[in-house]
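*Asks:* sequence isn't available, so here's the structure alone:
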């Protein structure tokens, strides 16, 4: 999902291994970054990136080498939430799947927002004063004896949460992630896991002397404790962390809170190709097959353009969630208004850049209009209206009521809308004629028929007249400060009616589609159907469940008449 966010990359940090092929790859990378206006910083493998990493979200990590270099990259980039792409100059690389010859094409795909990000489960381990994180496995094994004829086995007691799993009698055991399942775990007859977005851990006996002891798979939030009956060695990710354990020492292992974000492009081999080619997996035979067309069609992008645009808008909206949440946290921590303003401006433009880049890549012929004055006019019948941060005032004050709004208009009629609330992770969507949804659930407006039983939401109310005329006549009037959310709450029945004094097209276009598809009635204050006018500065909007609409319009018109009488 966050692949779209990579369109905002400005800095690239490359961890490089020694070797002639790596030097060639670095030269090609340097040329490509210069041509694309990006900043490149390189460090040798084994060197900390602290001196070159500025803490910016617009950073992409790259490793140039084999899997060993890639694991070093994960160790450094994962704690900083920096996505990582591996360029393969090694020999038997399993994690790194982009060839040097595909370097430029793969990176171009990344910065165009066309790549994806695999969230790889990591494990966290504590033992004997050592705290470490790994992406592959933890091994607890017998200390090799000085005399080769001495005893080579150990006994380990294993607990999963508070439950006793049993005694492992052999050379040791491994606790592996799905990514690590193709290494030590596989060698010990453990199962292979497809690692993409897979959150689990497996306990695998090593050279056990009991034929009935088999690998055990547990959830990533299970706390695994290994108790040593004698001295043992603990190795994380093949020795990147190594500690000697003593009798009765306890090793505590669980899933790490942070994942490793691995960038995948169309130039990567897929997981099963890598398994087949590198590990000699025999299930495929000599070549890969394709699904029958009738099945494969279900996995392809829909042929209809509106459907595909809908999928793109949902992906783009969710992809800005992480950066908006991160910057929102910084707003809450800032003391001075000027600093907060800078952060809000950064959030606005970052969100807009991610969304518009995604649209321009997929639909270069479409018009685009945004609140932040991005305007692409191509003469198309299709226009995207975007509010990258609806509820800016809320955002600036640390209030969670803000949203991202994306709409597609055919001619001047909204036909698709997506609204996403990052802080609550709620997604409202609609396509004209297909109903409205909150996440995956169909939504409808309320069926209340009496105004005195209804809850209302108000937009900007400059003279307080709406509050004055409706507060005591209803169950209350609320104001959230985000028009897109107001309309979505109307759509899913959280309010019975909405009034907006001052709307702009990008504020309400997506919400209009969602509310209408949920059954709402939308008009202006005179009762005429509400329409999106992309060139008009300001419009009033009245939305309701339909049953109380006439009563609201009558009261609004009466209020207007009173104001005119007083003014005259």
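*Replies:* That came through, no problem. As the structure is a computational prediction, the values presented were derived from the model and not from experiment. Numbering: from 1, shown residues only.
*Asks:* going forward, measure contacts between C-alpha atoms and count neighbours the same way
*Replies:* Will do.
*Asks:* I figured residue 43 was touching residue 12, is that so?
*Replies:* No. Using C-alpha atoms under 8 Å, residue 43 makes no contact with residue 12, being 11.1 Å away.
*Asks:* more crowded one of those two?
*Replies:* Taking other C-alpha atoms under 10 Å, residue 43 and residue 12 do not tie; residue 12 has more neighbours (22 against 16).
*Asks:* name the helices or strands packed onto the host helix or strand of the more buried one?
*Replies:* Per DSSP states H and E: residue 12 is located in strand 11-16. Counting contacts by 3 or more C-alpha pairs under 8 Å, 6 or more residues apart in numbering; DSSP states H and E, strand 11-16 packs against strand 39-44, strand 59-65, helix 67-77.
*Asks:* off-centre distance for the next helix or strand after it?
*Replies:* Going down the chain from strand 11-16, the next helix or strand is helix 20-35, by DSSP H and E. Relative to its chain's centre, helix 20-35 lies at 30 Å (C-alpha atoms, centre = their mean, to the nearest Å).
*Asks:* buried stuff in helix 20-35?
*Replies:* Residues 21, 22, 25, 26, 29, 30, 32, 33 are the ones in helix 20-35 that count as buried (16 or more other C-alpha atoms under 10 Å).
*Asks:* OK, contacts around the fourth one?
*Replies:* What that stands for is residue 26. 16, 64 (C-alpha atoms under 8 Å, 6 or more residues apart in numbering).
*Asks:* for the fifth one, same thing?
*Replies:* With C-alpha under 8 Å, 6+ apart as the criterion, the residues that contact residue 29 are 103, 104.
*Asks:* list the helices and strands the top helix by length along the chain packs on?
*Replies:* Longest helix of the chain, by residue count under DSSP state H: helix 337-362. Packing partners of helix 337-362 (3+ C-alpha pairs under 8 Å, 6+ apart): helix 305-319, helix 321-333, strand 382-390, helix 392-396.
*Asks:* this is the comparison structure:
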């Protein structure tokens, strides 16, 4: 029964992500309505809403009893063991300035456990899919995390929540990472950083208090590609978090990443 649901969920998520991505690609670089969201410079465009409507409609068509938590609409009142997490346009700030670095993110949890993730990058027609216990693929090909021998040769993604801004511990940590590794990336499109780690194009991620629907697709992508996702103390990710502080990397680099974070924060890694 559950296996049948997951099979249909996979097909539905892929179809919905591609439909939403088609809208985003067609409207990319055109004049559109752009509004500020929150107090810290986050944006929402009309394309966010259009893409979200398509995704929610597709999920509802096949799974009317499932709960949905979407970036713009929030969480609905449905009670269910199944929870869909939707970010219809991850990278809206990039999209708004016609920077083609964005994706569509859809994931599914069952009884609080991540079981499916789909991330679609419409500008390059790249589809990432992760299923619990079945690995991660990019356009149908299996992908795996990789590792460098030393942090100083690594490329590391930095993700922080919009409300973090320039808080002192975050500034110290990201500056330390920037000078300690080969390259630090801040894409403002978190799902793409997670997928780059899963694909072996990047060595790890340090995430500083950044929650949201996009987080959970990324976590499953890395885990199913053979990576580890732990907090700054090395405790494995075990469930949804209100204020996550996470590291994602190859298992053999976990201790090096934890030490990198502790050195950057000082005070034995406290935040």
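*Replies:* Good, I have the coordinates. Just so you know, these numbers come straight off a predicted model, no measurement behind them.
*Asks:* quick one: TM-score?
*Replies:* The TM-score (TM-score structural alignment, normalised by the length of the second structure) is 0.87; 257 aligned residues with a C-alpha RMSD of 2.4 Å.
*Asks:* quick one: which of the helices and strands packed on helix 337-362 of the first structure is nearest residue 435 of the first structure?
*Replies:* For residue 435 of the first structure, the closest of those is helix 305-319, at 13.1 Å, according to C-alpha to C-alpha.
*Asks:* ok, average deviation of that closest one from the second structure?
*Replies:* Average distance, helix 305-319 of the first structure versus aligned residues of the second structure after superposition (mean C-alpha distance after the TM-score superposition for the first structure): 0.7 Å.
*Asks:* how close does the counterpart of residue 52 of the second structure in the first structure sit to residue 385 of the first structure?
*Replies:* For residue 52 of the second structure, the aligned position in the first structure is residue 352, judged by TM-score structural alignment. With the distance defined as C-alpha to C-alpha, to the nearest Å, residue 352 of the first structure ends up 11 Å from residue 385 of the first structure.
*Asks:* which one's more surrounded, the two?
*Replies:* Remark: of residue 352 of the first structure and residue 385, residue 385 carries more neighbours, 27 against 24, as counted by other C-alpha under 10 Å.
*Asks:* could you pull up the residues touching the residue nearest to residue 62 of the second structure when sequence neighbours are not counted?
*Replies:* In this structure, residue 62 of the second structure finds its nearest non-sequential neighbour in residue 12, 7.7 Å apart by C-alpha to C-alpha, 6 or more residues apart in numbering. The contact partners of residue 12 of the second structure, by C-alpha under 8 Å, 6+ apart, come to 58, 59, 62.
*Asks:* show me where the stretch 51-200 of the first structure has helices.
*Replies:* 67-77, 103-111, 184-187 (DSSP state H, counting those that start in this stretch).
*Asks:* could you dump the ones you listed into TSV and include mean neighbour count?
*Replies:* TSV is the format used below for these (neighbours: other C-alpha atoms under 10 Å):
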stretch	mean neighbour count
helix 67-77	22
helix 103-111	19
helix 184-187	19
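*Asks:* among those helices, which is nearest residue 367 of the first structure?
*Replies:* helix 103-111 (21.4 Å).
*Asks:* shared neighbours of residue 352 and residue 385 of the first structure, anything?
*Replies:* Counting by C-alpha under 8 Å, 6+ apart, the residues touching both residue 352 of the first structure and residue 385 are residue 370.
*Asks:* could the helices of the stretch 51-200 of the first structure be laid out in JSON lines, adding distance to residue 469 of the first structure?
*Replies:* JSON lines is the format used below for the helices of the stretch 51-200 of the first structure (distance: least, C-alpha to C-alpha, whole Å):
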{"stretch": "helix 67-77", "distance to residue 469 of the first structure": "57"}
{"stretch": "helix 103-111", "distance to residue 469 of the first structure": "52"}
{"stretch": "helix 184-187", "distance to residue 469 of the first structure": "70"}
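*Asks:* so which of these gets nearest residue 496 of the first structure?
*Replies:* Of all those, the one in closest proximity to residue 496 of the first structure, counting by C-alpha to C-alpha, is helix 103-111 (43.4 Å).
*Asks:* what residues in the second structure pair up with the closest one?
*Replies:* For helix 103-111 of the first structure, there is no aligned range in the second structure, judged by TM-score structural alignment.
*Asks:* all helices of the second structure, in order?
*Replies:* Using DSSP H, helices in the second structure cover 2-27, 46-62, 92-96, 168-180, 190-199, 213-224, 254-265.
*Asks:* please report how far the counterpart of residue 158 of the second structure in the first structure lies from residue 386 of the first structure.
*Replies:* Alignment note: residue 158 of the second structure maps to residue 458 in the first structure; criterion TM-score structural alignment. Separation of residue 458 of the first structure from residue 386 of the first structure (C-alpha to C-alpha): 22 Å.
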